[in-house]
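> Give the three-dimensional model of this entry:
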Amino acid sequence: MSEGRVYAASGLFVCFEGGEGAGKSTQSRLLKDTLESAGRTVVLTFEPGDTEVGQALRQIVLSPSTGELSHRTEALLYAADKAEHVDTVVLPALARGEVVITDRYVDSALAYQGAGRDLVVAEVEQVNRWATADLRPNLTVLLDLEPSAGLDRFAERDRIEGESLEFHQRVRQGFLDLAAADPEHYLVLDARADRDEIAAAIRTRVEGLLP
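Coordinates of the predicted model:
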């Protein structure tokens, strides 16, 4: 879907994506600290669950006790979380001219519920673009990691982490396909590299986008 794309008119919207255990949370925090030390106002957020409504939705989609969900039900719950997140957290911060850094966004739905669940990716995208008013990140940082390496970092797994290795391999390929289709707005990095080297590469790319 290329028509109607919306990028932040003010502020800067940066998204971190990737599979389980790729280091998204770590790199998100490092970027936040770097930008704040340079005097920028930063909102660090995540999906699913960084709103009151989102917390309830997160419990449903991630708790192992939920059991099996219809794949379409799961996709719609994630989309609902995104709608609330964008309307109440992301857009207000961007309107204030702030930098928004999110750990996961629409690409996660396309990779997990689309490629991973074998739903029609175009249909999952249509729902999620509507839910987010087609707001796109100025930059998506994809931390790429072989699923077996990432999953080994978890002693306990939530409902999605507990899916098969084949599922997570489809998810990984889904992310890589998204990045390959729009290289201008992606930075793909090997998540096995040194943490500080990854952070430096991200910082360099983001500095070139700051208003």
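> contacts, neighbours, all on C-alpha from now
Will do.
> Helix or strand next in line after the top helix by length along the chain, which one?
If each helix of the chain is counted by residues according to DSSP state H, the longest one is helix 165-181. For helix 165-181, the following helix or strand on the C-terminal side (DSSP states H and E) is strand 186-190.
> quick one: contacts of stretch 182-198?
22-23, 27, 137-145, 179, 202, 205 (CA atoms under 8 Å, 6 or more residues apart in numbering).
> Kindly report the same for stretch 62-81.
47-49, 53-54, 57, 60-61, 109, 113, 117, 119, 124, 127-128, 131, 158-160.
> of the contacts of stretch 182-198, closest to Val100?
Pro137 (9.2 Å; CA to CA).
> any idea how far the closest one is from Arg104?
11 Å (CA to CA, to the nearest Å).
> overlap in contacts of the two?
In contact with both Pro137 and Arg104: Cys15, using CA under 8 Å, 6+ apart.
> Inside helices: which ones of the contacts of stretch 182-198?
Filtering these for helices - DSSP H - leaves Gln27, Ala179, Ile202, Arg205.
> Can you add neighbour count and give those back as TSV?
Listed next are those as TSV, based on neighbours: other CA atoms under 10 Å:
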residue	neighbour count
Gln27	20
Ala179	19
Ile202	20
Arg205	14
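> Those: which two are farthest apart?
Gln27 and Ala179 (18.3 Å).
> In this protein, mark out all the helices, start to finish.
Ranges of helices in the chain, per DSSP H, are 24-37, 52-62, 71-85, 91-95, 106-108, 121-131, 147-151, 165-181, 195-207.
> Let's compare: structure for the following, please.
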Amino acid sequence: MVKKKTPRLPRGVFVTFEGIDGSGKTTQAKLLYEALKEESRSVVLLREPGGTPVAEQIRSILLEERSEPLSPRAEILLFLASRAQLVEQAVIPALQAKKIVILERFIDSTTAYQAYGRGFSPQWVEKLNRWSACEIQPDLTIELRVPVKVGLDRKKEDLPDRIEKEGKAFEEKVFKGYLKIAKRHRRIRIMDGTPPPAEVAKGVRKLVDDYLKKVEK
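Take a look at the predicted model:
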């Protein structure tokens, strides 16, 4: 049996996963990464905040509980700092090497959580997002959409981080923010995140495969 040759991409492809807490981003990003690796694709899996040693240190400041409360302004600036480090040190080099970059959370998370959740101007936040991301945009964004109650129920067994402790009212604002964001960007594809992970993964894979076919033409 002749092994099917893995197509070579003419350029890097940038895929991001978005959604409220408990929507299944971590699971689906990992499943997609593993599936592409099995096909001998050149792919990297990253997360935000985090993804590099410096960015991971910033992540711990953002998500761990501390005696000193973190102000909303400091919070958004730390997210932007983490992103700038991740993009320059990991994302851009991988894309330049024609790899598929899978990133759990990116600019849309900052708009949803810090603009719609915290109350900052969405237009102002999106300008900061573009600057911190060196003006790069995802090729494909998969938003895993689940009701807020479903997301909260899924996270009950996990030890919540600082932001996850904000509660239902905050998550409702974030959810509504994602609805508005999705209407403004054609790169965003909505995927129902409520079915079992394996079923969701099939839908995710179809979205990614369809996009890769366009790039490989």
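> ok so, going back, state the span of the second structure onto which the longest helix of the first structure is aligned.
Counting by TM-score structural alignment, helix 165-181 of the first structure pairs with residues 168-184 of the second structure.
> mean shift of that stretch relative to the first structure?
When the first structure is superposed, stretch 168-184 of the second structure averages 1.0 Å from its matched positions, counting by mean CA distance after the TM-score superposition for the first structure.
> in that stretch, what's buried?
By neighbour count on 16 or more other CA atoms under 10 Å, the buried set for stretch 168-184 of the second structure is Phe170, Glu171, Glu172, Lys173, Val174, Phe175, Gly177, Tyr178, Ile181, Ala182.
> One more: stretch 150-163 of the second structure?
Gly151, Leu152.
> re the thing from before, Ala83 of the first structure: which of the ones in helices among the contacts of stretch 182-198 of the first structure is nearest?
Nearest member of those to Ala83 of the first structure, counting by CA to CA, is Ala179, at 22.7 Å.
> what about that closest one, distance to Glu74 of the first structure?
Where Glu74 of the first structure is concerned, Ala179 of the first structure sits at a distance of 24 Å (CA to CA).
> now swap in Gln126 of the first structure and tell me
From Gln126 of the first structure to Glu74 of the first structure the distance is 15 Å (CA to CA).
> neighbour-wise, which of the two wins?
Glu74 (19 against 12; other CA atoms under 10 Å).
> ok, now how distant is the more buried one from His85 of the first structure?
For Glu74 of the first structure relative to His85 of the first structure (CA to CA), the value is 17 Å.
> Remind me what the helix or strand where Arg154 of the second structure lies packs against, helices and strands.
For Arg154 of the second structure, the host element (DSSP H and E) is helix 148-155. Contacts defined by 3 or more CA pairs under 8 Å, 6 or more residues apart in numbering; DSSP states H and E place helix 148-155 of the second structure against helix 168-184.
> which position in the first structure aligns with Lys98 of the second structure?
So Lys98 of the second structure corresponds to Gly97, using TM-score structural alignment.
> show me the contacts for the nearest residue to Leu210 of the first structure once chain neighbours are set aside.
Closest residue to Leu210 of the first structure apart from its sequence neighbours, by CA to CA, 6 or more residues apart in numbering: Leu12 at 6.7 Å. Each residue near Leu12 of the first structure by CA under 8 Å, 6+ apart is listed here: Leu94, Gly97, Glu98, Val99, Val100, Pro137, Asn138, Leu209, Leu210, Pro211.
> residues near the third one, how many?
So that's Glu98 of the first structure. 20.
> Now do the contacts for it.
So Glu98 of the first structure contacts Ser10, Gly11, Leu12, Arg40, Thr41, Val42, Val43 (CA under 8 Å, 6+ apart).
> on contacts alone, who are the packing partners of the longest helix of the first structure?
strand 12-18, helix 106-108, strand 139-144, helix 147-151, strand 186-190.
> go with 7 Å
Helices and strands touching helix 165-181 of the first structure, by 3 or more CA pairs under 7 Å, 6 or more residues apart in numbering; DSSP states H and E, are helix 147-151.
> Now do the helix it packs on: everything it contacts.
Contact with helix 147-151 of the first structure is made by Gly19, Glu20, Gly21, Ala22, Leu165, His168, Gln169, as judged by CA atoms under 7 Å, 6 or more residues apart in numbering.
> hmm, back to that, what inclination does the longest helix of the first structure have with respect to strand 139-144?
140 degrees (axes from the mean of the first three to the mean of the last three CA atoms, to 10 degrees).
> who's in contact with the residue most central in space within the second structure?
Centroid-nearest residue in the second structure: Arg105, 1.9 Å away (criterion: CA atoms, centre = their mean). For Arg105 of the second structure, the contact set (CA under 7 Å, 6+ apart) comprises Thr16, Phe17, Glu18, Arg47, Glu48.
> Is it possible to get a markdown table of the helices of the first structure that adds distance to Val188 of the first structure?
Listed next are the helices of the first structure as a markdown table, based on distance: least, CA to CA, whole Å:
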| stretch | distance to Val188 of the first structure |
| --- | --- |
| helix 24-37 | 12 |
| helix 52-62 | 26 |
| helix 71-85 | 23 |
| helix 91-95 | 24 |
| helix 106-108 | 13 |
| helix 121-131 | 21 |
| helix 147-151 | 16 |
| helix 165-181 | 7 |
| helix 195-207 | 10 |
